[in-house]
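Participant: Turn this into a model:
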Amino acid sequence: MASGQSGTDQALAHVETLDHLLDERADIVALLDRTSLLRETSHCIRQNTGLDLGYAAALECPDLLVIRGWAGATGAALRNLEVPRGCGLGGKSFALARPVWVPDYCSAANITHEFDAVIRSEGIGAMMAVPLVHREQIVGVAYAAQRGPASLGDVVIRQLERVTEPVGSALHLARQAGEQTTAALAAERQRIAIALHDSVGALLFGIGAEVRDLQADTDVPPQLVAKLRAVEARVAETAAVFRQSLAVLDEVTPDQSLAATLRGDCEAFTRRTGVVARCVALTDLPALDPSRCSTVVAVVREALVNVEKHAHATSVVVSLVTAGDGLAVAVADDGLGWPDAAVAGAESASELGARHTGSAASSSGMGVKASYDRVARIGGALSIVGNEDGGLTVRAWVPSP
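Facilitator: The predicted structure is shown next:
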């Protein structure tokens, strides 16, 4: 009996642990999904301020907020409402980068009134708005509102600020997670497109070639030749439709293609070498044209090749970050270094490449020189530095177009 009771207790304990893990998973999913995050924020605003409505907007273009979360609204007018910088109360909070409030929205003289019809449809009088900030950058705006005119003092503003203080960073994280997912999907689409091109595309080409060979056979009756020509036309038509489908499947923007390509390179490196390689985007990436993206890819691939051949590393991290008016990429390993590689700024990449001439040039020296030339041609810079804890880091910067 005691043993049975003990087993029951253990089972209940496991169930409780599972419930706890499921709750944590739900919380994480809510944080990483931007819309869920904004809606949860709106409910928290309403609960903590005691006002009638709470809603939240995310920055979706450089000068445009879109309301994606709401709580307490009776109609749909606020849902997905676009708010340009400077327009209405939220747009003013965005433009001034500080909290603003009005006792009666529609009669307020210090804001614009593009949204009065929406405000009236909800019976809103008093309203306040505070910017959502991540590292001094505005990523959205949160609102609290009361039906009917009211005086909203400093206490309510502090409550709203306290509720929304962590939301800016969470919203940034959710956006990053969304972009990582988009990049992963782009990589998978590219992989599928390549696989289909190499399999189905080759098969269609082979069928077409065989049909043409049969037509050229003098022993084939004329009636069959006519049918073969019809089959060849159908195969050609199918191949054309197939190519169009592949083009749509492989249709990604250059920056998505860059992130997807580098993640794919890191995954291939890990499968090939057994050394863990990761690619992380530390910030939103600037828009780069295909030629600059191809330069970044070439630099990273050359660095990975040298890590594989020479470094004896156990891990590699490829990081991407916006720097100045361009993109910085770093390939850092924890290995023993490469033969003849410049470290700690001892010499520039150009000097490193210039030292390796003739047939005696090492693969790392020739590759680094080629990378340096690629980056220099578009006005960028490349260097190799030693890490304090061992290994090397290849750093490249390419300017935006």
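Participant: Could you use CA atoms for every contact and neighbour count after this?
Facilitator: OK.
Participant: how deep is residue 35 tucked in, by neighbour count?
Facilitator: Residue 35 has 19 neighbours, counted by other C-alpha atoms under 10 Å.
Participant: can you tell me which residues contact it?
Facilitator: Neighbour list for residue 35: 68, 69 [criterion: C-alpha atoms under 8 Å, 6 or more residues apart in numbering].
Participant: Can you tell me the element it falls in?
Facilitator: Element membership for residue 35, per DSSP states H and E: helix 34-49.
Participant: Let me see the ranges of the strands in the protein.
Facilitator: Counting by DSSP state E, residue ranges of the strands within the chain are 53-61, 64-71, 82-84, 100-102, 124-134, 137-147, 276-281, 315-323, 326-333, 381-386, 392-399.
Participant: returning to that earlier point: and the helix holding residue 35, which residues are buried?
Facilitator: By 16 or more other C-alpha atoms under 10 Å, the buried positions in helix 34-49 come out as 34-46, 49.
Participant: how about those in JSON lines, adding distance to residue 322?
Facilitator: Shown next, in JSON lines, are the buried residues of helix 34-49 (distance: C-alpha to C-alpha, whole Å):
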{"residue": "34", "distance to residue 322": "22"}
{"residue": "35", "distance to residue 322": "25"}
{"residue": "36", "distance to residue 322": "27"}
{"residue": "37", "distance to residue 322": "25"}
{"residue": "38", "distance to residue 322": "26"}
{"residue": "39", "distance to residue 322": "30"}
{"residue": "40", "distance to residue 322": "30"}
{"residue": "41", "distance to residue 322": "29"}
{"residue": "42", "distance to residue 322": "31"}
{"residue": "43", "distance to residue 322": "34"}
{"residue": "44", "distance to residue 322": "33"}
{"residue": "45", "distance to residue 322": "33"}
{"residue": "46", "distance to residue 322": "36"}
{"residue": "49", "distance to residue 322": "38"}
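Participant: Let's see this one next, to set against the first:
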Amino acid sequence: MTRTADSLRPRDADALRAELRRIATATGAPVAFGGAVQAGTLVLSEFIGTRTNGMRGLAVQPQSGLGGRAVASRRPTSVADYRSDATITHHYDVPVLGEGLRAVVAVPVVVSGESRAVLYVANRDPSPIGDRIAEFMVQAGRRLSLEFTIRDEVDRRVRLHTAQPRRPVVPVADAVVTEQLRDLHAELRGLTQEVSDATARDRLRAMSERIARLVSGVAAPDDPVTLAPREVDVLAQIALGCTNIEAAQRLSLKPETVKSYLRSAMVKLGAHTRHEAVVQARRHGLLP
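Facilitator: Have a look, this model is predicted:
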């Protein structure tokens, strides 16, 4: 059965909830919640620290309430006291005040100029939420934006690949798409070194591994070989034709370090040349 881009993509709601958990744990915020924007409407679906179900499934229209204003402006917004604030509409006072929320910050997750989700933190006291918490939320929004951007690009390329007619007359088109996926794989492997957040790095690596399996067609090789993440990073660059120096520049490593990782990977793969190492890595589903 052919797997579609949608079936390959992890649930965005899981990534959203993971960021909310991180916000609540790191900042001590009593309430954190959020949801995805669907056809322009924000739908609240993820909650931490709430006492009621009044906001679950709430559909927030653009420009309405605090979240709707964040969606429309694509900028963080806040109120010190939701009950009395005159800068927002009060369409959703019943569920929000029913939860006892007063001070609220809403941060949109913006991808390609559009709000795709909104993260909230809230207090039950009418006092402004501190700058430290607000800045942490902005960082969380950026992490999700990067995550969704990468997922969108993977989806786009997978759809492009799977949409190619399976006829002998299009081998060149298939080869081009394969090379594009290999470029994306190498780019993702390199990007992991630029991301300081461990969870984001793990997600990027998981995405690159899915691309490798998709292109190689290898689900579970009979003689599996395990390479260290850095060894795969180096091989991904070598597969694009990079020299050790070029791979080192792309991965922010020293050429000697790249050479060491390459030598180790070659031993594990039973390869005698760089080219053979790439071929063997693809045979094992480690590279696309």
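Participant: these two touch, right, residue 333 of the first structure and residue 393?
Facilitator: Yes. Residue 333 of the first structure is within contact range of residue 393, at 6.5 Å (criterion: C-alpha atoms under 8 Å).
Participant: okay, these two: which has more neighbours?
Facilitator: Between residue 333 of the first structure and residue 393, counting by other C-alpha under 10 Å, residue 333 is the more crowded of the two (27 against 24).
Participant: quick one: contacts for the more buried one?
Facilitator: 307, 311, 313, 314, 315, 316, 317, 391, 392, 393.
Participant: How about it, nearest residue that isn't a chain neighbour?
Facilitator: Nearest residue to residue 333 of the first structure, sequence neighbours excluded (C-alpha to C-alpha, 6 or more residues apart in numbering): residue 316, at 4.5 Å.
Participant: Columns distance to residue 92 of the first structure on top of the strands of the first structure, output as TSV?
Facilitator: Converted to TSV, these look like this (distance: least, C-alpha to C-alpha, whole Å):
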stretch	distance to residue 92 of the first structure
strand 53-61	13
strand 64-71	11
strand 82-84	9
strand 100-102	8
strand 124-134	9
strand 137-147	10
strand 276-281	31
strand 315-323	28
strand 326-333	30
strand 381-386	40
strand 392-399	33
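Participant: so which of those gets nearest residue 157 of the first structure?
Facilitator: Nearest of the strands of the first structure to residue 157 of the first structure, taken as C-alpha to C-alpha: strand 124-134 at 7.5 Å.
Participant: so where in the second structure does that closest one end up aligned?
Facilitator: Taking TM-score structural alignment as the measure, the second structure aligns residues 101-111 with strand 124-134 of the first structure.
Participant: What of stretch 69-78 of the first structure?
Facilitator: Mapping stretch 69-78 of the first structure onto the second structure (TM-score structural alignment) gives residues 46-55.
Participant: Would you mark the buried spots in that stretch?
Facilitator: In terms of neighbour count (16+ other C-alpha under 10 Å), stretch 46-55 of the second structure has its buried residues at 46, 47, 48, 50, 55.
Participant: Please identify which of those residues is nearest to residue 85 of the second structure.
Facilitator: Nearest to residue 85 of the second structure out of the buried residues of stretch 46-55 of the second structure is residue 55 (C-alpha to C-alpha; 19.1 Å).
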